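Engineer: quick one, what's the 3D model for this:
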Amino acid sequence: MKFHIQVDVKCGISRLLVANAGDCRAVLCRKGEAIDMSQDHRPSYASERKRVEELGGFIDDGYLNGVLSVTRALGDWDLKLSRGNPSPLIAEPDVRQIVLTEDDEFLIIACDGIWDVMSSQQAISLVRRGLRRHDDPGQCARDLVMEALRLNTFDNLTVIIVCFTSLDHREASPTPQRRLKCCSLSAEALCSLRNLLDGGVNQ
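Structural biologist: As a prediction, this is how the structure comes out:
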């Protein structure tokens, strides 16, 4: 997972900032609708292909230089050129920001094993149904993984669900209190991940 997630609260306004490099994806649920908060950096996307080819790289059968399925990554140093030289493989993230509203319910962050077999909206709908039943984001993350396995995914499966409000509470009150719940990572692991991402983004 190559994400930096930040929620800033200033002057009563909450902003969600997502920085991504790679083929993981962050999707926001706004009143049941999926809003992509990141772009998958795959060689098949026209903008990434153009950037790669302009820098001397090539796409072969959907792979960067015939070996890598992403066009941006923090690792894979053997495919990066020495400092100061432009490289087809970069670690520079796409950064997207959105002002959170009371209609924003949760955020799904998942690696490509999920998105290879389902759309952003399908994942949002599955998680939203689960939260309405039991309000347990951890269980929803497991359900999302199991659904991807049922659909015969062949890639990595990691899911994090961040809830901004309790659905039951939000429906019962016009001015809900936001809560933040992270699943699938311990506090220590999350801290290590944040330090790793901060270091990688600065390189």
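Engineer: drop to CA atoms for contacts and neighbour counts, all remaining ones
Structural biologist: OK.
Engineer: report the buried residues of stretch 15-32.
Structural biologist: 15-30, 32 (16 or more other Cα atoms under 10 Å).
Engineer: which SSE is the closest residue to residue 194 other than its chain neighbours in?
Structural biologist: Spatially, and ignoring its direct neighbours in sequence, residue 194 is nearest to residue 4 (6.9 Å; Cα to Cα, 6 or more residues apart in numbering). Taking DSSP states H and E as the definition, residue 4 sits inside strand 3-10.
Engineer: what are the contacting residues of that strand?
Structural biologist: Outside strand 3-10, the residues that touch it by Cα atoms under 8 Å, 6 or more residues apart in numbering are 14-21, 194, 197-198.
Engineer: immediately after that strand, which helix or strand?
Structural biologist: Following strand 3-10 in sequence, per DSSP H and E, is strand 13-20.
Engineer: just want the angle from that next one to strand 3-10.
Structural biologist: 170 degrees (axes from the mean of the first three to the mean of the last three Cα atoms, to 10 degrees).
Engineer: what sits up against whichever helix or strand comes after strand 13-20?
Structural biologist: Of the helices and strands lying after strand 13-20 in sequence (DSSP H and E), the nearest is strand 25-30. Residues outside strand 25-30 that contact it (Cα under 8 Å, 6+ apart): 18, 34-40, 103-112, 115, 120, 124.
Engineer: the structure of the following sequence is requested for comparison with the preceding one:
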Amino acid sequence: MITEASAKVMAEDTANHTLHLESVDMEGFPSIRSGSYADIGARRYMEDEHIRIDDLSAYLNSVPNPSAFYGVFDGHGGHEAAAYIKDNVQRLFLQNPQISQTDEVEVSLRKAFLSADLALAEEATVSTSSGTTALIALLLGRSLVVANAGDCRAVLCRKGKAINMSQDHRPTHPSERKRVEELGGFVDDGYLNGVLSVSRALGDWDMKLPHGSASPLTSEPEIQQLILTEEDEFLIIGCDGIWDVISSQQAVKLVSRGLRRHDDPEQCAKDLVREALRLGTYDNLTVIVVCFTAKDQQRDTTPRHTGCCSISAQALYSFKGLLHK
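Structural biologist: Below is the predicted model of the structure:
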């Protein structure tokens, strides 16, 4: 557990950065718990993948307490790209020591998205026509960082109000259309180059220009960061199959009602999927609901070791088990 004294030292070390712990009451840190649910929907094949790590300190040293990592990967053109990214999350996203530093995490995540994209280009088992959107949510103490490439969405509930933590990267979005057209691409009937319904994704190397060239289809994520307050209740992360038929505010209302009734984030995720199915969504469906427990509830006070961001053999074994649940 990080002591109040150590928090002050961390604040002094990062005083010149936007995200710091300068005046954080350690008793106000959120206690993290999550639930998820996925369904094939009306599709013939399931191409979604996701991962939940409620306690990132079990896998990485030198991260604030609490820390957590979540990802949703919505595949297209086959399941290979999404499955590869999930199976290699540890190597692609968690091995860089910068990921545990609030002032360096954005740089780390941008590098990770680029590395993951290049890894797909070099992986013989992944077709060049297979790709995946990717949304990563990282909690470091009170700092929430969301990196997104594609049309998955993260929505924060603050006092019952929905706050979008990501933008849907559709080719029809004005800023995305402008970027695409300036790089030589076009939008036809809502599809990038008449083929793809998203303008940012990992993989899809049959649509990208050679490495080193700016491409209309990019893996560059957009990143949003904020400091959680006591008014922040939970985070919803979902693939576009949810958001095609449910608005951000409607999702927040449904989850709020569920948590008041049974306080079970997994049941809330299941309820969101079932509601999207009832409303006629045609896509695969994946939802993660992350709750920030009230500060007066019991928290894990197990001391954490500090040191370099390395993963022990035992933690790696547990991590692999988590991937294949």
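Engineer: please state their TM-score.
Structural biologist: Once superposed, chain against chain, the TM-score is 0.81 (TM-score structural alignment, normalised by the length of the first structure); 175 aligned residues with a Cα RMSD of 2.0 Å.
Engineer: picking that back up, and for the counterpart of the residue nearest to residue 194 of the first structure in the second structure, the neighbour number?
Structural biologist: Alignment note (TM-score structural alignment): residue 4 of the first structure maps to residue 136 of the second structure. Per other Cα atoms under 10 Å, the neighbour tally for residue 136 of the second structure reads 25.
Engineer: in a helix, residue 281 of the second structure, correct?
Structural biologist: No - membership of residue 281 of the second structure in a helix is not supported by DSSP: H, G, I helix; E, B strand; the rest coil, which gives coil.
Engineer: where in the second structure does the helix or strand containing residue 160 of the first structure fall?
Structural biologist: Assessed by DSSP H and E, residue 160 of the first structure sits inside strand 159-163. Per TM-score structural alignment, the counterpart of strand 159-163 of the first structure in the second structure is residues 287-291.
Engineer: how big's the offset between the matching stretch and the first structure?
Structural biologist: Here the mean offset of stretch 287-291 of the second structure against the first structure after fitting is 0.6 Å, by mean Cα distance after the TM-score superposition for the first structure.
Engineer: thinking again about what came up before, need the buried ones from the contacts of strand 25-30 of the first structure selected in PyMOL.
Structural biologist: Command for PyMOL that selects the buried part of the contacts of strand 25-30 of the first structure, burial taken from 16+ other Cα under 10 Å:
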select buried, resi 18+34+35+36+37+38+39+40+104+105+106+107+108+109+110+111+112+115+120+124
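Engineer: which ones among the contacts of strand 25-30 of the first structure map onto strands?
Structural biologist: Residues of the contacts of strand 25-30 of the first structure located in strands (DSSP state E): 18, 34-36, 104-110.
Engineer: which residue ranges form the helices in the second structure?
Structural biologist: 4-13, 80-87, 89, 105-122, 174-182, 240-243, 248-262, 265-278, 313-323 (DSSP state H).
Engineer: pull out the buried positions in the last one.
Structural biologist: Same thing as helix 313-323 of the second structure. 316, 319, 323.
Engineer: for it, packing partners?
Structural biologist: Packing contacts for helix 313-323 of the second structure, counted by 3 or more Cα pairs under 8 Å, 6 or more residues apart in numbering; DSSP states H and E, involve helix 80-87.
Engineer: what range in the first structure does the very next helix or strand once past the helix it packs on sit on?
Structural biologist: Note on helix 80-87 of the second structure: by DSSP H and E, the next helix or strand toward the C-terminus is helix 89. Counting by TM-score structural alignment, helix 89 of the second structure pairs with no residue of the first structure.
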